[in-house]
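J.: Got a predicted model here, sequence first, then my questions.
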Amino acid sequence: MVRHGTFAYTWDIVGDPGAATRIAGLGIDTVTLQAAYHAVRGVTPWHPRHRLVHAEHAAAYFKLRPERWARLRPPAPTWGVEHDDRFGAASAALSAEGLRVEAWLVLTHSSAVGTAAPEVTVRNAYGERYPYALCPSHALVRDYALTLVSEVCEQYDVAALMLEACGWLGFEHGSHHEKTVGADLSAGARTLLSICFCAACRTALGPDAAELAGEVRAAVDGELQCGVPATLATERAAALLAHRAAVIGDLVRQAAALAGGREVLLMAADDPWLTGPDVGLDLSAFRAPADAYVLKCWGDPEAAVSQVKAAAGRTELALVANVSVLEEPWEGVSRLVAAGASQIRYYHAGLASRARLDRIRAAVQENP
């Protein structure tokens, strides 16, 4: 039996008395509900009081208890329908419809926190900061991420936690008026520009960190200025990936310990070089106690099926296919199930038109 669920924002539900019933009518049994989230602008086709919500910065949508936070703390939202506990109100409405609620937590992606504490953000080999990217090598960042987890677990009876950005964010990020395309940076150069050299990462990498940073700069400059593809020596790469795996594994283990028996679903990809919302891992070697990996199955259906099939051969954990109904073409849920996905999450009930909601309903009916 396949578990079907959908993503939703709290502002899709709070202030709309018909929202939870409409979502339940899709035939799904689970809603992955935003509890801590990054900045975004989204349309709200169904809400009786607004059509666009502009979340100007990352925020916590659960009830903030000031005494529980140290130096790093998430701000509260000021957009959408005003409510002091948006997550609580939305999850209660969904539960009343018999839906299982998962808390969707974005851990290390916050321009608001990064701007307030730039010393804990990712720093590239040139010394430049990425304010949207909190570096999990820092104890302050780990404490911040784990407080997000513990506050949700202590205050709400949710069934599971879906962890997004449970590692590093890197060079790839949709900045305002992005102007990086014309430099023709290869995937390799973008990967090198995603390596963090903040104080905590330099300490963890040891005395060779300075040489590694120099090699990264030389490789990127060689590509930008001379057209030589950017690469990194094998031994340097192994040390860096070992550092990342250790930090990510420790963070997941501590989050699972705080979960109190709840399922831990980790947004991930089977590529240890990956930085971003889906944490980069070697799925065959990663041993932290997650219950399932959530694989982003957006875009090309063939690539999505291949990704799920490959992951199924490399891990015994359950696989959740994160399928976007906001793109064209959109198809292939049955093929993802056949490839090894035991659960589907449809992205995204609050952003979808009537026709796209109908597609979710049809997919659920076709894959019981």
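T.: Here it is on my side, so go on. Please read all numbers here as calculations on a predicted model, not as lab measurements. Numbers count the residues shown, from 1 in each chain.

J.: C-alpha only now, for contacts and for neighbours.
T.: Fine.

J.: And H57, how far from V113?
T.: Plainly put, H57 is 9 Å away from V113 if you go by CA to CA, to the nearest Å.

J.: Looking at the two, which is more packed in?
T.: V113 (26 against 19; other CA atoms under 10 Å).

J.: secondary structure class for that one?
T.: Using DSSP: H, G, I helix; E, B strand; the rest coil, the secondary structure recorded for V113 is helix.

J.: Name all residues that make contact with it.
T.: L72, R73, P74, L134 (CA atoms under 8 Å, 6 or more residues apart in numbering).

J.: Which of those fall in strands?
T.: L134 (DSSP state E).

J.: got JSON lines for the contacts of V113, with neighbour count and distance to W330 too?
T.: As requested, the contacts of V113 are exported to JSON lines (neighbours: other CA atoms under 10 Å; distance: CA to CA, whole Å):
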{"residue": "L72", "neighbour count": "18", "distance to W330": "40"}
{"residue": "R73", "neighbour count": "21", "distance to W330": "38"}
{"residue": "P74", "neighbour count": "19", "distance to W330": "35"}
{"residue": "L134", "neighbour count": "34", "distance to W330": "33"}
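
J.: okay if I get the contacts of V113 as JSON lines plus distance to D221?
T.: Shown next, in JSON lines, are the contacts of V113 (distance: CA to CA, whole Å):
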{"residue": "L72", "distance to D221": "35"}
{"residue": "R73", "distance to D221": "37"}
{"residue": "P74", "distance to D221": "37"}
{"residue": "L134", "distance to D221": "25"}
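
J.: Thought H38 was touching W104, still the case?
T.: No: with contact defined as CA atoms under 8 Å, W104 does not count as touching H38 (11.2 Å).

J.: Which one of the two is surrounded by more residues?
T.: The neighbour count for W104 versus H38, taken as other CA under 10 Å, is higher for W104 (24 against 20).

J.: Which neighbouring elements make contact with the helix or strand encompassing the more buried one?
T.: Using DSSP states H and E, W104 sits within strand 100-106. Where contact means 3 or more CA pairs under 8 Å, 6 or more residues apart in numbering; DSSP states H and E, strand 100-106 is packed against strand 30-37, helix 86-96, helix 139-155, strand 160-164.

J.: let's bring in a second one:
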Amino acid sequence: MVRHGVFAYTWDLVGDPDAARRIADLGADTVTLQAVYHSVRATTGWHPRHRVVHADHAAAYFRIRPDRWRGQRLQPVAPGWGVPDDDRFGTALKALTAAGLRTEAWMVLTHSSILGRSAPDLTVRNAFGENFQYALCPAQPEVRSYVLTLVREMCAQYDVAELMLEACGWLGFEHGSHHEKTAGADLSTCARDLLSLCLCPACAAQLVELDPVQLARDIRQLVDRELQQGIPAGANLADAIGKTRAEIVFQHRAKVIADLVADIRSVASGPELLLMATDDPQVTGPDVGTDLTAFTESPDAFVLKCWRDEEAALAQVKAAAARTAVALVANVTALDERPEDLASFTTRLVAAGASQVRYYHAGLASPARQQAIRTAIRGESG
């Protein structure tokens, strides 16, 4: 039996007594509810009190208990938008439970500009010594402590079925900053991956066998040559910096991510862990790039983003299903140009090896797109 779920924001539910019923009417049995989330601007088409929510910084939407954070430099910030409520996650959870829906906590872990600005030394640092303020580095002990306290607090206060972990690794150059002005440089994918490689002190200490100082020097030369002379940096990281050095980088990333998942498991004994991931160690971003077979203690499911290119998404699910016995969750979007294709696409994903589907996004979707979600769920479950 395929489990179907939809994404939702707390502001879709808090202050709207009809929201949980509308979500239940889509036919899903699970709601992936925002618990810790980055900045965003979102429409709220049905809410009785607002139409646009502008979350101008990353925030924790569950109850923040100050005594549990004492002594930590990184501490979550409460939201100041939407309908006031000091426990928005808890309020939304109660409404969803009353509507007969299973809830999983959607936790964006290392993506926070407000915390990155407050502690730039704990953020991703590229080969030019520039920090990405939106990207906390998971190799930093203080970042790991922050992440584990988030998870511990979620599990201590709420009865949720799963934790969906987003940004459980490094965010890289690709981010989509406010008023992004990087497209005209025509940077190749390889150059962007080079700029995404973190060489902060914590990462450099774990990459000592490849000489991180020399690696930074080489990366700067490759990127500048592409920017200033138009000479491509390489086909991929292995081509650009050499296979041996690329493998050391990938092993470092895989170990940090796997260790962090294992640590999260140790403090989250109840809920299942769903990890947003891609089976490519070169990738950085909210869906962590790692070898799906490298975990000593695997998550309960890998969530694979199946957006935009349908054939590439199907190939990704098939390849992952052939490489791991861990359950696969297809993350599909109803916000693309052709929502009417969602039902057939979902059916193909399940045939390719996905055992669950999550639809993005119950609150952002128009009536026509909500109908596409409803049709897809009924077609797959019926």
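T.: On my side now, so go ahead. None of these values were measured; they are calculated from a predicted model.

J.: what's the TM-score here?
T.: Superposed pair, TM-score by TM-score structural alignment, normalised by the length of the first structure: 0.98. Supporting alignment: 368 aligned residues with a CA RMSD of 0.9 Å.

J.: and the residue nearest the centre of the second structure, how far is that from K94 of the second structure?
T.: What sits nearest the mean C-alpha location of the second structure, by CA atoms, centre = their mean, is E166, with 2.6 Å. Counting by CA to CA, the gap from E166 of the second structure to K94 of the second structure is 23 Å.

J.: repeat for A362 of the second structure
T.: 18 Å.

J.: What ranges does the stretch 101-250 of the first structure have for its helices?
T.: Taking DSSP state H, counting those that start in this stretch, the helices of the stretch 101-250 of the first structure run over residues 111-116, 139-155, 187-192, 199-205, 209-226, 234-258.

J.: about what we covered before: who has more neighbours out of A362 and K94 of the second structure?
T.: A362 (24 against 14).

J.: In this structure the more buried one contacts I23, no?
T.: Yes: A362 of the second structure lies in contact with I23 (CA under 8 Å); the separation is 6.7 Å.

J.: Please say which position in the first structure A365 of the second structure maps to.
T.: A365 of the second structure is assigned A352 in the first structure as its aligned equivalent, the criterion being TM-score structural alignment.

J.: no no, A262 of the second structure
T.: So, by TM-score structural alignment, A262 of the second structure is matched to R253.

J.: and V52 of the second structure, what is it in contact with?
T.: Counting by CA under 8 Å, 6+ apart, V52 of the second structure has contacts R41, A42, T43, T44.

J.: who wins for most neighbours among the residues you listed?
T.: T44 (20 neighbours).

J.: Identify the residues contacting that one.
T.: Per CA under 8 Å, 6+ apart, neighbours of T44 of the second structure: D12, H50, R51, V52, V53, G363, L364.

J.: where do the contact lists of H57 and V113 of the first structure overlap?
T.: With CA under 8 Å, 6+ apart as the test, H57 of the first structure and V113 reach no residue in common.

J.: Ignoring the adjacent residues along the chain, who's closest to the residue in the first structure that E380 of the second structure lines up against?
T.: In the first structure, E380 of the second structure lines up with N367, judged by TM-score structural alignment. Among residues not flanking N367 of the first structure along the chain, S334 sits closest, at 6.3 Å (CA to CA, 6 or more residues apart in numbering).

J.: before we move on, back to that, kindly provide the distance from the match of A365 of the second structure to V325 of the first structure.
T.: 7 Å.

J.: Between the two, which has more neighbouring residues?
T.: V325 (23 against 20).

J.: per the alignment, the more buried one corresponds to what in the second structure?
T.: Per TM-score structural alignment, V325 of the first structure is aligned with A334.

J.: need the contact list for that match.
T.: Per CA under 8 Å, 6+ apart, neighbours of A334 of the second structure: L342, Y359, Y360, H361, A365, R369, Q370, A372, I373.

J.: in terms of contact, does the fifth one touch L335 like I think?
T.: Yes: shown here, A365 of the second structure and L335 form a contact pair, counting by CA under 8 Å, at 6.5 Å.

J.: what sits in contact with each of the two?
T.: Common neighbours of A365 of the second structure and L335 (criterion: CA under 8 Å, 6+ apart): none identified.

J.: Neighbours of I114 of the second structure, how many?
T.: Neighbours of I114 of the second structure (other CA under 10 Å): 19.

J.: got it, and T97 of the second structure?
T.: Considering only other CA under 10 Å, T97 of the second structure is surrounded by 13 other residues.

J.: likewise Y126 of the first structure?
T.: With other CA under 10 Å as criterion, Y126 of the first structure counts 12.

J.: again, but for A187 of the first structure
T.: Neighbours around A187 of the first structure, by other CA under 10 Å: 11.

J.: Could you do L148 of the first structure as well?
T.: Count around L148 of the first structure with other CA under 10 Å applied: 24.

J.: My guess is it contacts L107. True?
T.: Yes: the pair L148 of the first structure and L107 passes the contact test of CA under 8 Å, sitting 7.5 Å apart.

J.: can you list residues touching both of the two?
T.: Joint contacts of L148 of the first structure and L107 (CA under 8 Å, 6+ apart) are A36.

J.: Contact partners for the match of A365 of the second structure?
T.: Taking CA under 8 Å, 6+ apart as the definition, contacts of A352 of the first structure comprise P45, V325, L326.

J.: Of those, which ones are shared with the second structure?
T.: Counting by both residues aligned by TM-score structural alignment, their matches' CA atoms under 8 Å, the contacts of A352 of the first structure that remain in contact in the second structure are V325, L326.

J.: what's the nearest residue to the aligned residue in the second structure for D184 of the first structure if we skip its chain neighbours?
T.: Matched to the second structure by TM-score structural alignment, D184 of the first structure sits across from D186. Distances taken as CA to CA, 6+ apart place L227 nearest to D186 of the second structure, at 7.8 Å, with adjacent residues excluded.
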